[in-house]
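> Provide a 3D model corresponding to the input given below.
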Amino acid sequence: MSKIIFITGASKGFGKLWAEAFLKRGDKVAATARNTAALQDLVAIYGDNILPVKLDVTNRNEVLEAVNHIEKHFGNIDVLINNAGFGLFGTTEETSEAEARQQMETNFFGSLWVTQAVLPIFRKQKSGHIVQISSFLGLTTLPLLGLYNASKFAVEGLIETISTEVAHLGIKATLIEPNGYATDWAGASAAQTSAEIEDYAPVRKAFAETGENPEIWGKPEATIAPILEVVDSENPPLRLLLGKIAFQAMEQVYAQRLKDIETWKAVSIAAHG
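Predicted coordinates:
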């Protein structure tokens, strides 16, 4: 049975790739972008099965209007894929107030506004699936991405909380946590790089050298089957890592966290009083 999929940030990268995959198999897709001209190639192929919607997710009123338009056009929404976002590169000290606020406005508040706008439809239907594109950097961190890391940590807490609030209504939630992929995320989609402080040059150098290893970048096309599987699952996971780097990193991170917790167990228990 075909589904009605609502994807934000669908002009390029994962968003456009997944939108086309859903359309190819016969789903209907509401695809949002700041510039819908980037979606006209899909319109030419899939016609009325795709609804391009101009949307800036940081504008809450615009989000509410867009969701209302999508519901009226398709009749309902089965799956929300919160994909809109960008990466801000720079150390935490280098990040300006404006840059920090824009990062959180897009990656965190944008997801919040869209989710809040869709939830009344899901509640009315007693069904729906929130698929939030996070990152493995919502579970651990890398230098030079402090505000991006923070935005994804915030998104993780938000969606996990929502999942406990809406489960009794038949609504599901999944956090998708990719490692780096060979999209334009580190290029055009990463709209900002903070002004540099020379003392952090060694950190930037080490970060750049890591990125030169082709093995760390996943193939975007390989994510299509996992996303389709998650969307079609009767019991989707709360979290799904995408990519071998994410999997290996989280194995190491959680092993160390559990070790630290156990080492300091007596202190932790004594602190209860």
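> when you work out contacts or count neighbours from here on, use the C-alpha atoms and nothing else.
Noted.
> what ranges does the stretch 1-150 of the chain have for its strands?
Under the criterion DSSP state E, counting those that start in this stretch, strands of the stretch 1-150 of the chain are mapped to 4-7, 28-33, 50-54, 79-82, 88-89, 128-133.
> name the helices or strands packed onto the shortest one?
Right, strand 88-89. Packing partners of strand 88-89 (3 or more C-alpha pairs under 8 Å, 6 or more residues apart in numbering; DSSP states H and E): helix 146-166, strand 192-193.
> give me the contacts around that strand.
Outside of strand 88-89, the residues within contact range by C-alpha atoms under 8 Å, 6 or more residues apart in numbering are 99, 103, 144-145, 147-148, 190-194.
> re the thing from before, please identify which of the strands of the stretch 1-150 of the chain is closest to V43.
Closest of these to V43 is strand 50-54, at 6.2 Å (criterion: C-alpha to C-alpha).
> report the angle between that closest one and strand 28-33.
Between the axis of strand 50-54 and that of strand 28-33 there is an angle of 20 degrees, by axes from the mean of the first three to the mean of the last three C-alpha atoms, to 10 degrees.
> okay, the helices and strands packed on strand 88-89, which one's buried deepest?
helix 146-166 (a mean of 19; mean count of other C-alpha atoms under 10 Å).
> quick one: secondary structure of T174?
Recorded secondary structure, T174: strand (DSSP: H, G, I helix; E, B strand; the rest coil).
> what's the spacing between the residue lying closest to it once chain neighbours are set aside and Q248?
Take T174 and drop its neighbours on the chain: the residue closest to it by C-alpha to C-alpha, 6 or more residues apart in numbering is L238, 4.4 Å away. In this structure, L238 and Q248 are separated by 19 Å, where distance is defined by C-alpha to C-alpha, to the nearest Å.
> which one of those two has more residues nearby?
When L238 and Q248 are compared on other C-alpha atoms under 10 Å, the one with more neighbours turns out to be L238, at 15 against 10.
> I'd assumed E160 was in contact with that one.
Yes: under the criterion of C-alpha atoms under 8 Å, L238 is in contact with E160, at a separation of 7.4 Å.
> shared neighbours of these two, anything?
Common contacts of L238 and E160, defined by C-alpha under 8 Å, 6+ apart, comprise A173.
> how many neighbours does A190 have?
Using other C-alpha under 10 Å, the number of residues around A190 comes to 14.
> same question for A249.
14.
> the helix or strand that contains it: what's the following helix or strand?
With elements delineated by DSSP states H and E, A249 resides in helix 244-263, which encompasses its position. Counting by DSSP H and E, the next helix or strand C-terminal to helix 244-263 is helix 265-270.
> I'd like the structure of this one too, to check against the first:
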Amino acid sequence: MKTKKVWFVTGASKGLGLSLVQKLLAAGYRVAATSRTVAGLEEKIGKASNEFLPLEMNITDNEDVKKVIAKTVAHFGQLDVVVNNAGYGLIGSLEELSDAEVKEQFDVNVFGSLNVIRNAAPYLRAQQSGHFFNIASIGGYTGGFPGFGIYCATKFAVAGFTEALAEEMKDFGVHATVVYPGYFRTEFLSGGSIKVPANPIDAYKSTRAGEELHLNEINGKQSGDPDKAADVMIEVSEMQAPPVHLFLGQDAHDVARQKIGIIQTDLNKHEALAAATAFAEN
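Coordinates of the predicted model:
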């Protein structure tokens, strides 16, 4: 009987990460799960065993990430699927967010994921198989959400480097998928997963209204079931030719198609003007 794959999931103490780990263990996979503290993982999932390894990890510390991934391989003897799920949301207009606030957002959502990729890739490349799932957001495909510009920028970055990763790793039999979830009923809009600007500017009335809509009206009423999202990701992980782009939820598909339509309209409307930039032929 073929040994079940080993998954490495960051940000696993709540939300999609927690649902995914629980689904994986129920299906017989072996899982290393990381969070800022082990206690939360043990409380919600269980103690370390032959099938489960809870790990404390500082995703912004490259050396710590390297050590944790090495522990995973030492414990299970292999590493097959890596899920970059750890992250948080930062809301606020571009003007009111400080340099430090923006850098912290990129440190976790972008550079943290790159730390994981950098240190997991040698194992997958050596065994000539594996799969990276990098969790973005539908906000990583369209940025038209006032007050979420920096968060969207980090998720656009995740989408961009995943596309490159897919090309870089394909010669080694390793896949990469960027996941764009729509609205799922998790703790993302509450429970410490959202940070607000230290110095808000009163003039941004419409931006505040958009933020309040997400925090007070959408939160708790999201249509997406994280357990079903986990099922989809597991199914995709077993595909021979998995997609590079995975939009999770009907709302994510609807928003993506709307963005594609806007781009197509702009391309067609301004092509003659914008394409007339080549050197004139003699």
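> what does the helix holding A249 of the first structure contact?
136, 139-140, 177-179, 216, 241.
> rerun that using 6 Å as the cut-off
For helix 244-263 of the first structure, contacts defined as C-alpha atoms under 6 Å, 6 or more residues apart in numbering pick out 136, 179.
> how about stretch 14-26 of the second structure?
Stretch 14-26 of the second structure has contacts (C-alpha under 6 Å, 6+ apart) with 11-12, 186-187, 226-227, 230.
> sorry, back to before: would you check the span in the second structure matched by the helix holding A249 of the first structure?
With the alignment judged by TM-score structural alignment, the segment of the second structure matched to helix 244-263 of the first structure spans residues 250-269.
> still on that earlier bit, just the buried ones from the contacts of stretch 14-26 of the second structure, in ChimeraX syntax?
Buried members of those, identified by 16 or more other C-alpha atoms under 10 Å, are gathered into one ChimeraX selection as follows:
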select :11,12,186,226,227,230
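> with respect to A209 of the second structure, which of the contacts of stretch 14-26 of the second structure is nearest?
Closest approach between these and A209 of the second structure, by C-alpha to C-alpha: E187, at 20.4 Å.
> what is the equivalent residue in the first structure for S93 of the second structure?
Under the alignment (TM-score structural alignment), S93 of the second structure maps onto T91 of the first structure.
> distance check, its match against A246 of the first structure.
Separation of T91 of the first structure from A246 of the first structure (C-alpha to C-alpha) stands at 22 Å.
> also A182 of the first structure?
The separation that A182 of the first structure has from A246 of the first structure, given C-alpha to C-alpha, amounts to 14 Å.
> give me the residue at the spatial middle of the second structure.
Among the residues of the second structure, I135 comes closest to the average C-alpha position under C-alpha atoms, centre = their mean, at 1.8 Å.
> that one -> the first structure?
Under TM-score structural alignment, I135 of the second structure pairs with I133 in the first structure.
> look at A182 and A246 of the first structure and report which has more neighbours.
A246 (21 against 14).
> for Q240 of the second structure, grab the count of nearby residues.
By the criterion of other C-alpha under 10 Å, Q240 of the second structure has 8 neighbours.
> quick one: map it onto the first structure.
Matched by TM-score structural alignment, Q240 of the second structure corresponds to E234 in the first structure.
> where's that match relative to S127 of the first structure, distance?
11 Å.
> hmm, back to that, wait, isn't the match of I135 of the second structure in contact with P178?
No: counting by C-alpha atoms under 6 Å, I133 of the first structure stays clear of P178, with 8.1 Å between them.
> and K205 of the first structure, what pairs with it in the second structure?
Match for K205 of the first structure (TM-score structural alignment): A209.
> where's that match, which helix or strand?
Applying DSSP H and E as the criterion places A209 of the second structure in helix 205-212.
> compared with the first structure, how much does the following helix or strand past that helix deviate?
Next along the chain after helix 205-212 of the second structure, taking DSSP H and E as the criterion, comes helix 226-237. Between helix 226-237 of the second structure and its aligned partner residues in the first structure, the average distance after superposition works out to 1.5 Å, using mean C-alpha distance after the TM-score superposition for the first structure.
> sorry, back to before: in a markdown table, list the strands of the stretch 1-150 of the first structure along with distance to A255 of the first structure.
Putting these into a markdown table (distance: least, C-alpha to C-alpha, whole Å) gives the following:
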| stretch | distance to A255 of the first structure |
| --- | --- |
| strand 4-7 | 35 |
| strand 28-33 | 39 |
| strand 50-54 | 44 |
| strand 79-82 | 30 |
| strand 88-89 | 28 |
| strand 128-133 | 24 |
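> what's around the nearest residue to A12 of the second structure once chain neighbours are set aside, how many residues?
In this structure, A12 of the second structure finds its nearest non-sequential neighbour in L18, 4.7 Å apart by C-alpha to C-alpha, 6+ apart. For L18 of the second structure, the tally of surrounding residues (other C-alpha under 10 Å) stands at 23.
> which residue in the first structure lines up with L18 of the second structure?
Correspondence of L18 of the second structure to the first structure, assessed by TM-score structural alignment: K16.
> now do that match against Y200 of the first structure, distance only.
Taking C-alpha to C-alpha as the measure, K16 of the first structure and Y200 of the first structure are separated by 35 Å.
> could you give the number of residues near E215 of the first structure?
The burial metric for E215 of the first structure, expressed as a neighbour count using other C-alpha under 10 Å, is 10.
> picking that back up, now do the buried residues in the match of helix 244-263 of the first structure.
Of the residues in stretch 250-269 of the second structure, 251-253, 255-256, 259 count as buried by neighbour count, 16+ other C-alpha under 10 Å.
> looking at these, which one is closest to N115 of the second structure?
A252 (27.4 Å).
> just give the closest residue to the alignment partner in the second structure of V53 of the first structure, not the sequence neighbours.
For V53 of the first structure, the equivalent position in the second structure is taken to be L55, counting by TM-score structural alignment. The shortest distance from L55 of the second structure to any residue other than its chain neighbours is 4.7 Å, reached at T34 (C-alpha to C-alpha, 6+ apart).
> what's the match for the one you found in the first structure?
Under the alignment (TM-score structural alignment), T34 of the second structure pairs with T32 of the first structure.
> counterpart of S111 of the first structure over in the second structure?
Superposed on the second structure with TM-score structural alignment, S111 of the first structure falls opposite S113.
> tell me the contacts of its match?
Contacts here follow C-alpha under 6 Å, 6+ apart; on that basis S113 of the second structure touches N84.
> go again using 8 Å as the cut-off
Listed by C-alpha under 8 Å, 6+ apart, the contact set of S113 of the second structure reads 59, 84, 86, 134.
> how close does it get to I59 of the second structure?
S113 of the second structure sits at a distance of 7 Å from I59 of the second structure (criterion: C-alpha to C-alpha).
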